[in-house]
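S.K.: Pasted the sequence and its predicted model underneath.
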Amino acid sequence: MPSAVLPYLPAAVASAVLLLVWWVAKRKPKFRLARRHRPGDGHQGPVWRSVLAWFAVALVVGGGAGAGLLWSLGWPKLPRGVAFSTTEALDVLKIGLAVVAGFGGVVALAVNYRRQRVTEAAHVLTISQEERERTKLFNERFATTTAQLGHDQAAVRIAGVYALAGLADDWTAQRQTCVDVLCAYLRLPRERDEGEKEVVGTIFRVLRTHLGSPHEAGPWSDLDFDFTGVVFHEADFSEITFEGRVVFDGAVFRGPHTSFERTVFRDMTLSCHGTTFTSDQVSFRHALFDHATVEFVGTDFTGTSIDFAASGIRSRTVDFYRATLTDARIGFRSSEVAGTTIRFERCAVTGSRLDFSYLYPDLEARRSVSRLVLEGCTVQRSEVDLRGIAPDGTDVWFTDSSFQEVEVLADKRSDGTVLKVRRVEWVDSTLPGAATGRDRPST
């Protein structure tokens, strides 16, 4: 072994022994130097136990270092009968005093270790107590604000709405619960007096304030909103951002205008199961559906216009399943749809217009195939507009459906149209002659 390496061997051996002791203590809890801290009690066991444990570690490390030193020196033997000189005796005394001081250091280390553990335990206990006090305060505020929402006077209920919104801002852990209470208030049956109308208006203003803008999500945007069974009159959900599940199941939209214009639906589900739309105009113009799923299941569209014009629909699906369209208009004109399926399945369409003209206008950069499907539908006295649909990246299917007195408008192309027809019954209906695989219309 090179002589240059020999002086470092004792330190290396000592370090190896120390690492071995640490590994054993880590793997075997019963060999640890002190009991694991239990939050809330701060009990560490007798101090002599910690001192003895650290002495044991010191002896093991010192023994390992000494053994390594002797091994590196070839296990030399001391000569017999040799008397120490005064200088050598003083050196031996210094070594002894250094060993005693080292053991004193071990005791100090054990005491400081215990003091640190006690301090940490006290800190954890303080934090736990503060958290309990904070939670208690939040619960008291929650009870007070919910009681205000049940007050007879509208002014007190309005104050309760603002108080609950403030609590939601402060109490992050239960923010969803606070929002659920506001949504539940909207679902409650109530008398439509002026005071109650102002309370409901206040709730919607609070929601809009916390739902950000089309450019930036708000602090409540990632929460879920349950508007099941709520009756909306001229609802305005425009220019906000939803990133959590939004439920309008069984809701009713009334009034001249319902707006979702420029609203962002991102990584979420928009659920409209059994929803009724009777507003003259329901606008989703310039809305963005980014990795969102839209479900119009059992939805009733009567005398209304649903306008998705110039909207952006990406990735997931827009499903109209068992929907009823009576004297309605649904338009996707100039919408940008990438990697998405717009599906009308088992729908009943009467006296309505389905406008898909100029769909998928900007697919050159993405080259993502999207689909438009009418499957198992009954369409009567209606119009379906497919003009201007970009032929690249599109797939339009009419399958297993019945068309009676329906006019299908599509561009005539030398290479055919984007429309594909399978097992469709045509009665007094017109269909572009270039449609591929179509059934012959009957008259």
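M.R.: Done, it's in.

S.K.: C-alpha from now on. contacts and neighbour counts both.
M.R.: Will do.

S.K.: Tell me the helices and strands packed up against the longest helix that the chain contains.
M.R.: Looking across the chain with DSSP state H, the single longest helix is helix 86-149. Packing partners of helix 86-149 (3 or more Cα pairs under 8 Å, 6 or more residues apart in numbering; DSSP states H and E): helix 47-72, helix 154-170.

S.K.: go again using 10 Å as the cut-off
M.R.: In terms of contacts (3 or more Cα pairs under 10 Å, 6 or more residues apart in numbering; DSSP states H and E), helix 86-149 is packed against helix 47-72, helix 154-170, helix 175-187.

S.K.: Any buried residues in the longest one, and which?
M.R.: By neighbour count, with 16 or more other Cα atoms under 10 Å as the criterion, the buried positions of helix 47-72 are 50-51, 53-55, 57-58, 60-62, 64-69, 72.

S.K.: again, but for the last one
M.R.: Within helix 175-187, the residues that qualify as buried by neighbour count (16+ other Cα under 10 Å) are 175, 176, 177, 178, 179, 180, 181, 182, 183, 185, 186, 187.

S.K.: Second structure for comparison follows:
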Amino acid sequence: MSEIDNDARAQAANLVKQPKAGAGLPGGRPSLTPIPKWVIAVGVPAMLVVSGVVGWYLLTTGTTRDQLDAIRTAGTLGVGFGGAVALWLAVRRQRSTELDLIQKYIAHELAERIATQNEMSANRVAEHAEYDARERRLTDLYLKAVEQLGSDASPVRHGGLYALERVAQNNPAQRQIIVNVLCSYLRAPYSAPGETPLPSKSGIRRPLTRKTSRNSAKMLKDFSEPQRRNPLDDRARQEREVRLTAQHILTEHLRPGDNPEKFAETFWQDIDLDLTGAYLIDINLSRAAVKKAVFTGAKFSGFANFESANFEEAAHFQGSEFHGRARFIAAQFYQHANFSESNFHDRTIFAGTKFHNAAIFEDASFSGATVFDQVELGGQSTFRRSEFHGSLAFENAHFTGEVSFEGVSFCGDLHFYDATFADVAEFNEATFKKSAEFASVNFKKDASFADAVFNGSTVFGSALFGEFAEFDNASFKRDAQFNGSIFQGDARFGEVTFSGNVEFDNVTFRSDSWFAGVNFHQAARFDASEFGEIADFSNAAFSWVAGFNLVKFIGRADFSGAYFADDTSFEGATFASSVDLTDASFASGLPTELTDHTFDESTDMQSHDNTC
């Protein structure tokens, strides 16, 4: 029976996959063909007639033995034929039974399939119904929370904010929408509260006499009505608290947590912020991770903290106002950061900040002390026409791309100690109103200070100028010091004015150096320096002491038209090539070091003593 069941299952499986059409039950299921009625109507009477004829014949006639054997044989054949018929009927009955089993199995399979499909359909309907219900519930919560934000009662607005926070926390797909709502709320117009008491109606209307004014004033102080607050200020204070709540919700959910391998559950990832023109109070986005941030025209009241914040896309701060301290320590800007036309009214710190792309600070204003120590600027950066009213520090800063400080006003002390400029650095037309320190700075490519004005003391000691260095038409109002510096490319100081003492001791000029038309109003010293190629001091004016002691002139030295108004010393100087003193004027006479100096055979000494 098990073999029959297996065979039935196999046939049922085939029939379920590919039902065959043909005779049988509706739907193409297999069935047995019914026995024709004529077989029964003819076969049974025929058998009865034959049996009766044979019996009558045997009874009425005598039979021989052979005839009996024949009759016996015929009977045997008849019995055999009957047995075959019986067997055929049994097989037919078995086949009918099997087909019944197959049909029942098919019916069972179809019933199970229909049940499964019905169950799946029911599940889908239930899921859709659940989804629709969830969406309706979410929409209701969202609309109700947004409606609460428009309430006049501050507790209701608080509740609306927390309701939105819950919706966003439980529905990640809705977080950006909720953040947009919060940002929209913070962008709404807002005025900070101020204490403005209303005038009191109590007191005496007529002027107080000199005799009674003191006592009357005391009485008014003791008995007058207390000053009342302006109800507008009360509403402003309540609104301030609501806005602080909105800020807190944003800042708390923008921090990924301290575990770099797993974000905090409260962190909302890949969020854009649009706080254009928003009024932000003591905003704290330290350690926050933001995709795109727009703070254009925003007003930051109090302390603005962006320490260790990460901005994955562009960050826009142009035209923003920082009325309190601003801290961007160790912040990361992976795309360009725009702070153009921003105003920083208090101390500002960008120490350790990394700008992986362009940093734009054009026309920005910094009123307090500003710190860019150890900052890294990876792209093309600009500070054109910015104003730094307090001290400014770029110590150990690293500029990977081009940077421009053209037209910048440095009103406080400036420190670029040990900074590195890997690309072109421009300080053209910059104004340095106090001290400027560029000691140990590495300018790997061109450095330009053309038309710059240095009003305070200036230090370029041990600086390295890797390529072209330009100071044409610059003005140094006080002492300037370049001791130990190295100029690997051309150095141009054409038409520069040094109003204070200037020192170029131990300086190495490996290429051409141009000091043509320079005015040295105080002492000028080039002791122990080395001029690798052309040293051009033509038409330079030395109004006081000039020292070229132990200087090595490897290339041509040109002092034509130069004027030396005081003591000039070339003690220990060596000239490996020609020296041009055409029309040079020495107020104290031609230095003996030049008249008694032994020059190389190739040296062309042209001496003109124009002593007054």
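M.R.: Everything's here; your move. Quantities reported herein were computed from a predicted structural model and do not represent experimental measurements.

S.K.: returning to that earlier point: the helices and strands packed on helix 86-149 of structure 1 into CSV, with extra columns for distance to residue 344 of structure 1?
M.R.: Shown next, in CSV, are these (distance: least, Cα to Cα, whole Å):
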stretch, distance to residue 344 of structure 1
helix 47-72, 75
helix 154-170, 39
helix 175-187, 30
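
S.K.: Report the central residue of structure 1.
M.R.: Nearest to the geometric centre of structure 1 sits residue 222, at 6.4 Å (Cα atoms, centre = their mean).

S.K.: Could you pull up the contacting residues of the equivalent of that residue over in structure 2?
M.R.: Aligned counterpart of residue 222 of structure 1 in structure 2: residue 270 (TM-score structural alignment). Residues near residue 270 of structure 2 by Cα atoms under 10 Å, 6 or more residues apart in numbering: 175, 176, 254, 289, 290, 291, 292, 312.

S.K.: For the fourth one, give its distance to residue 263 of structure 2.
M.R.: Separation of residue 289 of structure 2 from residue 263 of structure 2 (Cα to Cα, to the nearest Å) stands at 11 Å.

S.K.: okay, and the common contacts of these two?
M.R.: With Cα under 10 Å, 6+ apart as the test, residue 289 of structure 2 and residue 263 both reach 255, 256, 257, 269.

S.K.: For the residues you listed, pick the one with the most neighbours.
M.R.: Highest neighbour count within those, by other Cα atoms under 10 Å: residue 255, with 22 neighbours.

S.K.: That residue: what's its closest spatial neighbour, skipping adjacent residues?
M.R.: Spatially, and ignoring its direct neighbours in sequence, residue 255 of structure 2 is nearest to residue 288 (4.4 Å; Cα to Cα, 6 or more residues apart in numbering).

S.K.: what's around that neighbour, how many residues?
M.R.: Residues near residue 288 of structure 2, counting by other Cα under 10 Å: 22.

S.K.: aligned partner of it in structure 1?
M.R.: Using TM-score structural alignment as the criterion, residue 288 of structure 2 maps onto residue 241 of structure 1.

S.K.: which residues of structure 1 does stretch 42-53 of structure 2 align to?
M.R.: Under the alignment (TM-score structural alignment), stretch 42-53 of structure 2 falls on nothing in structure 1.

S.K.: Provide the aligned range in structure 1 for stretch 547-567 of structure 2.
M.R.: Counting by TM-score structural alignment, stretch 547-567 of structure 2 pairs with no residue of structure 1.

S.K.: Distance-wise, check the match of residue 288 of structure 2 relative to residue 111 of structure 1.
M.R.: Using Cα to Cα, residue 241 of structure 1 is found at 57 Å from residue 111 of structure 1.

S.K.: Residue 22 of structure 1 now?
M.R.: Distance from residue 22 of structure 1 to residue 111 of structure 1, counting by Cα to Cα: 19 Å.
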